[in-house]
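S.K.: sequence plus predicted model, see below.
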Amino acid sequence: MSQESSSPTSSTSARTAVVTGASSGIGAATVRTLTAAGWTVFALARREAKLNALAAETGCTPIVTDITDEESTQAAVDRILAAGPVKALVNCAGGAIGKDPVATANLDDWRAMYELNVLGTLRITQKLLPALKESSGSVLVISSTAGIEPYEGGAGYCASKFAERVMARVLRLELIGEPVRVIDIAPGMVHTDEFSVKRFHGDAAKAEAVYAGVPDPLKAEDIAECVRWALEQPDTVDVDQIVVRPRAEGSYTKVYRQA
């Protein structure tokens, strides 16, 4: 039996996924999970060495891409579409920069978050949407609970993730009647190697304090499994949104920490 016919995602298109932000964290975990489940994966990110290592491990196709850059993104999309149909776009690329109050926030930090979290997601989604319509495919966005509940010091990141979530929701409404699913997965506290370190500009102590005392924060692999599950539902089943947190986190301001 062919891989396609045995898949819960019945379609005439091959199970090919494009994953952005694939060099680390949730993106890399998603590549590992999807390739293990039999998907063909194009892994997009800026860091060539990390992409090549991931390709050697998983068999994915690495494409060095900066989704905040028009030419880089177009070149990646051209290469992907030349290879055949695409079934899913998984928008993992994103990040938080800084945790300053609104009164003293750095405009460049806000601009960088919008360029990556919002405009980067928009750019590659627009370019792949026609192909996804042809394949009865899926647009999946990894947003954040920061796009649901704001918190002090998080205005820039929260604003960008609110925007990303609203973009996904509006796209879902605009595509009613079209053969495309739009899925939003909003993780809470996920302990990855780089997210908080980048947020605090390399300050490892501040980054580790985010998770201090929290029993079993989510791992990138937990979110990747949510991605796989959502994508492998039948084409007519749209998982509009998944909000996923560790058991210890009731909200951003209500987290259980062991002494």
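M.R.: Happy to help now that I have it. Numbers count the residues shown, from 1 in each chain.

S.K.: only C-alpha atoms from now on, for both contacts and neighbour counts.
M.R.: OK.

S.K.: spatially central residue in this structure, please.
M.R.: To find the centre residue of the chain, average its C-alpha atoms and take the closest one (Cα atoms, centre = their mean): that gives Cys92, at 1.9 Å.

S.K.: and the gap between that residue and Arg172?
M.R.: Per Cα to Cα, to the nearest Å, Cys92 is found 18 Å from Arg172.

S.K.: and Met167, that's in a helix?
M.R.: Yes. Counting by DSSP: H, G, I helix; E, B strand; the rest coil, Met167 falls inside a helix.

S.K.: residues contacting it?
M.R.: By Cα atoms under 8 Å, 6 or more residues apart in numbering, Met167 lies in contact with nothing.

S.K.: one more time with 10 Å, if that's ok
M.R.: Going by Cα atoms under 10 Å, 6 or more residues apart in numbering, Met167 touches 118, 121-122, 141, 161, 173.

S.K.: then Asp238?
M.R.: Asp238 touches 138, 172, 180-183, 230-231, counting by Cα under 10 Å, 6+ apart.

S.K.: quick revisit: so who does the residue nearest to the centre of the chain touch?
M.R.: Per Cα under 10 Å, 6+ apart, neighbours of Cys92: 18-22, 24-28, 30, 44-45, 117, 121, 140-143, 224.

S.K.: let's see 8 Å
M.R.: Counted by Cα under 8 Å, 6+ apart, Cys92 has contacts 19-22, 26-27, 141-142.

S.K.: and the comparison structure, right after this:
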Amino acid sequence: MPTALITGATAGIGEAAVRSFADAGWHVVATGRRADRLEKLAGERVHTLAFDIRDEAARDAALDSLPAPFSGIDLLINNAGLALGLEPAQKASLSNWKTMIDTNVTALVSITHKLLPGLVERKGAIINLSSVAASYPYPGGNVYAGTKAFVRQFSLDLRADLHGTGVRVTSIEPGMVETEFTLVRTGSQETSDKLYGGANPMTGEDIAETLLWVATLPPHLNINALELMPVNQSWQGFAVHRED
């Protein structure tokens, strides 16, 4: 059976994806920072690696230690990412901005570069988790949305570079998904409830099943980019500020 490496596996979409792929018979390498949460996922088909995705030395040591049958990665799911704050740019924390760039952009391209030779050799696949924020601006999106726009464009350009290698690349771009990510983004349960209360948002399991569907398509098919929203979410009109 093929092997998938899923980053950010300790909660939300990543955790759901680990369970979904393992249940489908895949071998799964689940990575994340919180070892206690990863331990709950470990099993015959799931090998866990605890490290901060931004720490390249720890990442390389962990990946280089992978035992068979987990050492040959057929699919990389770049799910690890974060969003910090909803403040307008003029009030935002520069530290938060840098953390989002380091995690959502630098760490993503770094682990992709690390695994790319093996993925080419095995004619594997890469699925990157972007967001509808890559396409639709909103107040407070600033750097988070910018990082997701990078992920989308990086995915498309990877497709161009990997043309003829047999490697598939997909950008998955979800809208409202209610997970622990929401609490980190908003900073409070109350704000999270206001955002998603009554909206019937998507779940981590919804996106996990989509990831599995994309990964198990016939090898001659490639989903370039896939945007998903709950039925109760759509686009807003242009904002207009009127002078008194």
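M.R.: Ah, there it is. The model shown is predicted, which means the values in this text are computed figures rather than measured ones.

S.K.: need the three-state assignment for the residue in the second structure that Ile183 of the first structure lines up against.
M.R.: Using TM-score structural alignment, the equivalent of Ile183 of the first structure in the second structure is Thr170. For Thr170 of the second structure, the reduced secondary structure class is strand; criterion used: three-state DSSP.

S.K.: my read is that Thr170 of the second structure contacts Ile126, right?
M.R.: Yes. Counting by Cα atoms under 8 Å, Ile126 is a contact partner of Thr170 of the second structure at 6.3 Å.

S.K.: now do the shared contacts for those two.
M.R.: Between them, Thr170 of the second structure and Ile126 share no contacting residue, judged by Cα under 8 Å, 6+ apart.

S.K.: quick one, what contacts the residue mapped onto Ala22 of the second structure from the first structure?
M.R.: Aligned counterpart of Ala22 of the second structure in the first structure: Thr35 (TM-score structural alignment). Thr35 of the first structure makes contact with 41, 58-60 under the criterion Cα under 8 Å, 6+ apart.

S.K.: and Thr35 of the first structure, what helix or strand is that in?
M.R.: helix 25-36 (DSSP states H and E).

S.K.: now that helix on the second structure. Mean distance?
M.R.: Once fitted to the second structure, helix 25-36 of the first structure is off its aligned match by 0.3 Å on average (mean Cα distance after the TM-score superposition for the first structure).

S.K.: run the chain-centre distance for that helix.
M.R.: Put simply, helix 25-36 of the first structure sits 10 Å off its chain's centre (Cα atoms, centre = their mean, to the nearest Å).

S.K.: ok, stretch 33-50 of the first structure next?
M.R.: Taking mean C-alpha positions (Cα atoms, centre = their mean), stretch 33-50 of the first structure and its chain are 12 Å apart.

S.K.: what residues sit buried inside it?
M.R.: 33-35, 39-47, 50 (16 or more other Cα atoms under 10 Å).

S.K.: with stretch 102-120 of the first structure instead?
M.R.: Buried residues in stretch 102-120 of the first structure, counted by 16+ other Cα under 10 Å: 105, 109-110, 112-120.

S.K.: stretch 196-206 of the first structure too?
M.R.: For stretch 196-206 of the first structure, by 16+ other Cα under 10 Å, it's 196-200.

S.K.: what's the answer for stretch 210-222 of the first structure, then?
M.R.: Buried-residue list, stretch 210-222 of the first structure, by 16+ other Cα under 10 Å: 211, 214, 217-222.

S.K.: contacts for it, please.
M.R.: Contacts of stretch 210-222 of the first structure (Cα under 8 Å, 6+ apart): 25-26, 29-30, 33, 188-192, 196, 245-248, 255-259.
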